[in-house]
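Asker: Requesting a structural model of the entry that follows:
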Amino acid sequence: MSGALFDPRPDGPVTVAPGAVHVPGWLDAERQRDLVRRCRDWATGPAGMRRHRMPRGGEMSVRIVSLGWHWAPYRYTRTLPDGTPVKPFPPLLGELAGAAVAAAYGAPPPPDAPPYDVALVNFYDADARMGLHQDREERVDAPVVSLSLGDSCVFRFGNPETRGRPYTDVELRGGDLFVFGGPSRMAYHGVPRTLPGTADPECGLSSGRLNITIRASGLPAR
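Answerer: Okay, here's the model as predicted:
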């Protein structure tokens, strides 16, 4: 099953909106396998993956583990609700974020850019979805870096003003990079559906989708 939605696939970076860039196939198979292995390590207890409950009582279908800072709708904290320490932010992800920004924008982050210090590792099973939302918990406007592993998904990228149209649906496959900053930093975005069975067997993830979202919180260092 190919799951292709928007063939032919572009060969290089594609600007989806001002400041929002899709880079297909940015991660090679070896790097994908390494990140899948690391995600499994990060997801182990006691501060493992969990489904967050939203303020209105609903439970998210996506399972999440936070690194560096604990994300909960809609804030960051230093510890999990039960007092468990948040797992540290891996330097590797900070390095990847810098390289990702350079790949998307043609230049690395400036020397005075706020450091990337938080990551959300999201796991989508076949039924998981992510509603349209803004990444607005951060105190700085550094670009958000998103890495995809495993199954493909439909990634809906909207506008900064409303959850409605206009928006663009992008097929994100395993190994793809998506960066959004500048005028698109506060754009609504989400995942209306995944495409089960589309993962490359070489990536090390037999089913489901992993998304690593790397951000600069702008919060005081620990």
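Asker: all contacts plus neighbour counts: C-alpha atoms, from now on.
Answerer: Fine.
Asker: Which element, helix or strand, includes residue 148?
Answerer: strand 144-150 (DSSP states H and E).
Asker: Ok, residue 93 next?
Answerer: According to DSSP H and E, residue 93 maps onto helix 91-105.
Asker: Now do that helix against strand 144-150, angle only.
Answerer: Interaxial angle of helix 91-105 relative to strand 144-150 (axes from the mean of the first three to the mean of the last three C-alpha atoms, to 10 degrees): 100 degrees.
Asker: after helix 91-105 comes which helix or strand?
Answerer: Remark: after helix 91-105, the chain's next helix or strand is strand 118-124, criterion DSSP H and E.
Asker: can you give me the offset of that next one from its chain's centre?
Answerer: For strand 118-124, the separation from the chain centroid amounts to 6 Å (computed by C-alpha atoms, centre = their mean, to the nearest Å).
Asker: which residues sit against the helix or strand following the strand holding residue 148?
Answerer: Sequence-wise, the next helix or strand downstream of strand 144-150 (DSSP H and E) is strand 152-157. For strand 152-157, the external contacting residues (C-alpha atoms under 8 Å, 6 or more residues apart in numbering) are 3, 132, 167-174, 187-196, 198-199, 209.
Asker: Let's see this one next, to set against the first:
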Amino acid sequence: MPHDLFARDRLTIAPGAALLGGFAMDDAQALLDHIAAIAAGAPFRHMETPGGRRMSVATTSCGALGWTSSARGYRYAAHDPESGGAWSAMPEVFASLAERAAAAAGYPGYAPDACLINRYAPGTRLTLHQDRNERDMAAPIVSISLGLSATFLWGGAERRDRPRRIPLHHGDVVVWGGPARLNFHGIDTLPRGEHPSTGPYRYNLSFRQTGIRHMALCDPMQSDPRAP
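Answerer: Coordinates of the predicted model:
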């Protein structure tokens, strides 16, 4: 049965941004099963930032496009730069859940073509950043939390704006777009813990409707100079 979205489950974070508490709970195990299958073909890896730093969060992707990073810049690519093969197709449960969450937050007609999958181990974090590599800025970001609880850092339009600290738990979904589309956001350092479904890890599914023509990205090293 789909998760019923009662008023107590929804938190308006800012105009255009909402937390849908527990929205992904009914599909959580299916999501985790698909993550394992995707990672078997495109293993989690610690990418390098354009500044030459190793990212503490491990990543992989699925969908028509995957998000990658290296000394050459942040970019979307139609092929995994490590294997040269195409990314795994986005599972139907991924796309359907992202579409339903976007609609519940006020963004109907969402059609993601990329899903960045992040794996957090205790001690890892994601510094404040913007998601700016997409060309379709009218489409929201849909972010699904699985496993260990974490603290979501929700900032403002400027990096210097002090962020709010919002707890995220297994099955929670955050959607932001419209006037909040380019707000800075991140994840505070993940504390140690053990989750019955994911062990010592937290997983995050970040869906994007890129607006990028896939045929133009046959070169996996094509770069987008904008930082996320």
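Asker: rewinding a little: and the helix holding residue 93 of the first structure, what's buried?
Answerer: For helix 91-105 of the first structure, a neighbour-count test (16 or more other C-alpha atoms under 10 Å) marks 93, 94, 97, 98, 100, 101, 103, 104, 105 as buried.
Asker: which residues touch it?
Answerer: Residues contacting helix 91-105 of the first structure (C-alpha under 8 Å, 6+ apart): 13, 21-23, 107-109, 115-117, 119, 143, 145, 177-179, 214.
Asker: Go again with 6 Å.
Answerer: Applying C-alpha atoms under 6 Å, 6 or more residues apart in numbering, the external contacts of helix 91-105 of the first structure come out as 21, 108, 116.
Asker: Trace residue 150 of the second structure over to the first structure, please.
Answerer: Superposed on the first structure with TM-score structural alignment, residue 150 of the second structure falls opposite residue 153.
Asker: neighbours of that match, just the number please.
Answerer: When neighbours are counted by other C-alpha atoms under 10 Å, residue 153 of the first structure registers 27.
Asker: Quick check: the gap between it and residue 48 of the first structure.
Answerer: If you measure residue 153 of the first structure against residue 48 of the first structure using C-alpha to C-alpha, to the nearest Å, the figure is 23 Å.
Asker: Which parts of the second structure are helices?
Answerer: 28-41, 92-104 (DSSP state H).
Asker: among the ones you listed, which is nearest residue 159 of the second structure?
Answerer: Comparing the helices of the second structure by their distance to residue 159 of the second structure (C-alpha to C-alpha), the top pick is helix 92-104, with 25.4 Å.
Asker: For that closest one, give me the average deviation versus the first structure.
Answerer: After superposition onto the first structure, helix 92-104 of the second structure sits on average 1.5 Å from its aligned residues (mean C-alpha distance after the TM-score superposition for the first structure).
Asker: what does that helix correspond to over in the first structure?
Answerer: Using TM-score structural alignment, helix 92-104 of the second structure pairs with 91-103 in the first structure.
Asker: Measure how the helix holding residue 93 of the first structure sits relative to strand 118-124, angle-wise.
Answerer: Angle, helix 91-105 of the first structure to strand 118-124, by the same axes, to 10 degrees: 80 degrees.
Asker: how close does residue 192 of the first structure sit to residue 154 of the first structure?
Answerer: 6 Å.
Asker: If you count surrounding residues, which of these two has more?
Answerer: Set residue 192 of the first structure next to residue 154 and count neighbours by other C-alpha under 10 Å: residue 154 wins out with 19 against 16.
Asker: what's the closest non-adjacent residue to the more buried one?
Answerer: Leaving out its chain neighbours, the residue that sits closest to residue 154 of the first structure by C-alpha to C-alpha, 6 or more residues apart in numbering is residue 171, at 4.9 Å.
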